[in-house]
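# here is my input, please return the structure:
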Amino acid sequence: MSKAFTRETEQDDEDLALAPLPAGGKNYITPVGYERLRAELLDLIDNERPKVVEIVHWAASNGDRSENGDYHYGKKRLREIDRRIRFLTQRLEIAEISNPSIHHGSDQVFFGATVTYVDDRGEERTVTILGIDEANSALGQISWISPAARALLKSRVGDEVNLVTPQGLQVLEVLKVDYPAPDAREDLKQ
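Just a heads-up that it's a prediction; the model follows:
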């Protein structure tokens, strides 16, 4: 069937596929990650979308839409924004905020920990275990459902854990575990 005869909503629903959570799992996220996603959602709703709607309205008023680049690009951008708004709304609705600072001073690995480990080849690496919607591997952040995070969770400084990789079994030794310090405002609330 030609793409011209497909409904946009079918395509939009496919694009909305959420990153998978483990069966019965929760969508853990740090307070910082939650606020970052929430700020993005509000910016899209309050700023970005109204600007694009205005451009599309202006372009539509110019007459012939068949060759109107501003109109076509604007409509495409509007669909992208709406798709992202739906995605963020769904993710924030199922988010379970977990504050890693409650473990400050602990040597055990939990959600939100920054862990330094050495592998069996002697390579040292530092990663922070975060939620699937906030982890960024380029910044040394890994999702709590990743194989490395699952291997490290609940271990302590000095423990050796096994990580199964496509190249075979790797042994990781936990060298250091850090958590963010509690926010002074949090102490006042308690």
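
# all contacts plus neighbour counts: C-alpha atoms, from now on.
Noted.

# may I ask which helix or strand encompasses Y28?
Here Y28 sits within strand 27-29, counting by DSSP states H and E.

# and the next helix or strand past that strand?
Downstream of strand 27-29 (by DSSP H and E), the next one is helix 31-43.

# just say helix, strand or coil for the most centrally placed residue in the chain.
The structure's the chain has its C-alpha centroid closest to D133; by Cα atoms, centre = their mean the separation is 1.5 Å. Using DSSP: H, G, I helix; E, B strand; the rest coil as the criterion, the local structure at D133 reads coil.

# let's compare: structure for the following, please.
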Amino acid sequence: MSRGFVREDDQEEIPLVPPRADLPDGVTNYVTQTGMNALLDEKKELMEEIANLDSANESERRIAVNHINAKLQLLNNRISTAKIIHLHEQPKDEVRFGAMVVLRVMATNKTQKFQIVGVDEADITKGKIAFISPIAKILIEKRVGDKAVLQLANENRVFEILDISYR
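Coordinates of the predicted model:
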């Protein structure tokens, strides 16, 4: 049947789901155990949300279920591709995935503290940066006392690694 003969109120609304944090094609989806736990908790919450949907209006319920299912599909893809990096197995004297790094910004002599985590766990307000971020990339394989240079548009920002830990 032609779409022209379908009543507008019978048409399903296509759910618009915001994409998850960017993970470039071909890049391994590294996660910490904390990051994996957060993904699994998110999945549990979405499943509970479906179970607790009000079924008073069947059309609205169907739209809500479609939206949640679309989010679950993206989430399940992240969970299935996740590679957990066990922090206790990382080299203690070198910056790697999962490292908590204390840096001195050479230009200001101020210190900053970051943990290098997976893209879904990254949250700059919590001091967690994605392993694919420019600053994380310049820190990987550095040791205490090493300097790392971040090339910005108008300057080079130099950092000195003061401490490395895995928690």
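
# drop the TM-score for these two in here.
TM-score for the superposed chains, counting by TM-score structural alignment, normalised by the length of structure 2: 0.82, backed by 158 aligned residues with a Cα RMSD of 2.5 Å.

# do you know how far the equivalent of the residue nearest to the centre of structure 1 over in structure 2 is from I129 of structure 2?
Here D133 of structure 1 is matched to D120 in structure 2, going by TM-score structural alignment. Plainly put, D120 of structure 2 is 10 Å away from I129 of structure 2 if you go by Cα to Cα, to the nearest Å.

# do L152 of structure 2 as well
From L152 of structure 2 to I129 of structure 2 the distance is 17 Å (Cα to Cα).

# L72 of structure 2 matches what in structure 1?
So, by TM-score structural alignment, L72 of structure 2 is matched to I85.

# so what's its match up against?
41, 44-45 (Cα atoms under 8 Å, 6 or more residues apart in numbering).

# show residues contacting the longest strand that structure 2 contains.
Secondary structure of structure 2 per DSSP state E: the longest strand is strand 156-165. Residues from elsewhere that reach strand 156-165 of structure 2 (Cα under 8 Å, 6+ apart): 92-95, 99-107, 142-151.

# at 6 Å what do you get?
99-106, 144-150 (Cα atoms under 6 Å, 6 or more residues apart in numbering).

# count residues in the vicinity of the closest residue to the match of D133 of structure 1 other than its chain neighbours, would you?
The shortest distance from D120 of structure 2 to any non-neighbouring residue, by Cα to Cα, 6 or more residues apart in numbering, is to A21 (5.7 Å). Around A21 of structure 2 there are 12 other residues, counting by other Cα atoms under 10 Å.

# go on, G168 of structure 1?
7.

# that one -> structure 2?
Under TM-score structural alignment, G168 of structure 1 pairs with E155 in structure 2.

# go on, L41 of structure 1?
By TM-score structural alignment, L41 of structure 1 lines up with K43.
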